[in-house]
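Asker: Generate a structure from the sequence data that follows.
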Amino acid sequence: MSEAIREAVLDAAATLRRLAEDAAALAAIGGIVDLCVEALSAGRKLLLCGNGGSAADAQHWAAELVSRFHYDRPGLAAIALTTDSSILTGIGNDYGYDRVFARQVEALGAPGDVLFALSTSGRSDNVLAALRAARAKGLATVGFTGAGGGEMPALCDILLRAPSDATPRIQEAHEVAGHIICAMVERRMFPPSA
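Answerer: Model (predicted):
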């Protein structure tokens, strides 16, 4: 069993090494930070959505931004569209599951806001619908997906492709990227006082 555990850790580490060596991925992370800082500095907000484990990432990153990451500072405007069970079930019942995020983007999004859309396959219908709704409302669109990208490339202003086709490895790479983004946005918005 310990060998299987070791192999899983090494596989995850190899994915992160590929991420660290992927110039396009590093540029995407930097671009996402710049986009968030620009939006937040202008009084705009970040909306985040995803399915399953990616929904948990959306919630996690929103919490890091609204609360704190490395140090105390004012909260940053971030809303996870994955958390309100009444909204999700109401929209799912009235409009269909594919609309659970798009309807919220239509209600809460405004030009200049940023939508974070997470889908390991790049083919989640509800995430794609949210991206289309964001585009229609003038939001900037940021995508997080796997190596294949699915349908997301055409819908995202910036797209981070984790260098893997395995869902767990994609999610692990997204989690590291999300932490980097939260840390860098926090530091840029509220530079620590030495």
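Asker: Going by C-alpha atoms from here, please, whenever you check contacts or count neighbours.
Answerer: Fine.
Asker: For my notes, confirm L115 occurs in a helix.
Answerer: No. Looking at L115 with DSSP: H, G, I helix; E, B strand; the rest coil, it is strand, so not inside a helix.
Asker: That one touches A134, doesn't it?
Answerer: Yes. The criterion here is CA atoms under 8 Å, and L115 meets it with A134 at 6.8 Å.
Asker: shared neighbours of the two, which are they?
Answerer: Both L115 and A134 are in contact with A140, T141, where contact means CA atoms under 8 Å, 6 or more residues apart in numbering.
Asker: which stretches of the protein form strands?
Answerer: Per DSSP state E, the chain carries strands over the ranges 46-50, 78-80, 114-118, 140-145, 158-161.
Asker: Which of the ones you listed sits closest to S193?
Answerer: strand 78-80 (23.7 Å; CA to CA).
Asker: Next, the second sequence, to be compared with the first:
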Amino acid sequence: MTPTPCDHEHLAELRRALDRFDDCVDVADAWGVRLAAILENGGRLLAAGNGGSAAQAQHLTAELVGRYREDRPPYSAICLSAETSSLTAICNDYPAQELFARQVEAHGRPGDVLVLMSTSGRSPNMVEAARRGVAAGLRVWAMTGPLPNPLAEAASEHCAVDAPYTATVQELHLVALHILCAALDRALGVGVSRTRRSLESLEEVS
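Answerer: Below you'll find the predicted structure:
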């Protein structure tokens, strides 16, 4: 059994994963820019996850219905993991893999975005939701742990954190979520944004 990283070793694992995180940064930033256009044109975001990832999915939808940093209009975002009556009804009447897939069919429309968060990328209910979302014409964005995994393969696009521990993957999913929200606000012209490119331009001028 692999020992659990504790105290400073927990941070060491996070630093090691951050060194491999640049591709996810670019993906999350691009997602935020594209999501801004989708939401501005009346599209919707759906999100789901299991356990800790369910909490992060709800965090994402809260940032869109509320705000990330600066004030802006609210946007349509539904966390499927938070629909407790629907979840319990579906679990009672259908196989477990239908938990989110059935909600995706109910709420998703062609062109909407479905964000699925799974540290393993192997949860059957996530994979089936991705398949159902793609079939319904949604843009399915998966946030997962290391590749390869079935969820990344089933999704339209993925942000895969290369880290061996669930905690590290979840921590960097939160970073990616915030990068997405900041990029969305930047694309909408909300507040003043700071990027590496803008800082490099300032240095050239000075």
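Asker: Next, the buried residues of the helix or strand harbouring R197 of the second structure.
Answerer: Secondary structure from DSSP states H and E places R197 of the second structure in helix 196-205. Within helix 196-205 of the second structure, no residue counts as buried by 16 or more other CA atoms under 10 Å.
Asker: got it, and stretch 152-160 of the first structure?
Answerer: For stretch 152-160 of the first structure, the neighbour count (16+ other CA under 10 Å) marks M152, P153, L155, C156, D157, I158, L159, L160 as buried.
Asker: Tell me where the second structure has helices.
Answerer: 7-18, 22-40, 52-65, 84-93, 98-107, 124-135, 150-154, 166-188, 196-205 (DSSP state H).
Asker: what comes up buried for the second one?
Answerer: By neighbour count, and taking 16+ other CA under 10 Å as the criterion, the buried residues in helix 22-40 of the second structure are 24-25, 27-29, 31-36, 38-39.
Asker: Report all helices and strands that it contacts.
Answerer: strand 157-160, helix 166-188 (3 or more CA pairs under 8 Å, 6 or more residues apart in numbering; DSSP states H and E).
Asker: Which stretch of the first structure lines up against the longest one?
Answerer: To tie it back to what came earlier, the one meant is helix 166-188 of the second structure. Taken onto the first structure by TM-score structural alignment, helix 166-188 of the second structure occupies residues 167-189 there.
Asker: And the matching stretch, how far out from the chain middle?
Answerer: The chain centre lies 8 Å from the centre of stretch 167-189 of the first structure; the measure is CA atoms, centre = their mean, to the nearest Å.
Asker: And the contacts of that stretch?
Answerer: Contacts for stretch 167-189 of the first structure (CA under 8 Å, 6+ apart): 11-12, 15-16, 19, 29-30, 32-34, 36-37, 41, 53-54, 57, 61, 64-65, 69-70, 120-121, 144-146, 162-164.
Asker: Just the buried subset of these, please.
Answerer: 12, 15-16, 19, 29-30, 32-34, 36-37, 54, 57, 61, 64-65, 69, 120-121, 144-146, 162-164.
Asker: Quick check: the gap between the spatially most central residue of the first structure and E175 of the first structure.
Answerer: With distances taken as CA atoms, centre = their mean, the residue of the first structure nearest its centroid is F116 (4.1 Å). Plainly put, F116 of the first structure is 13 Å away from E175 of the first structure if you go by CA to CA, to the nearest Å.
Asker: Just send the buried residues of helix 22-40 of the second structure back as a markdown table, with distance to D185 of the second structure too.
Answerer: Below are these laid out as a markdown table (distance: CA to CA, whole Å):
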| residue | distance to D185 of the second structure |
| --- | --- |
| C24 | 18 |
| V25 | 16 |
| V27 | 16 |
| A28 | 13 |
| D29 | 11 |
| W31 | 12 |
| G32 | 8 |
| V33 | 8 |
| R34 | 11 |
| L35 | 10 |
| A36 | 8 |
| I38 | 13 |
| L39 | 12 |
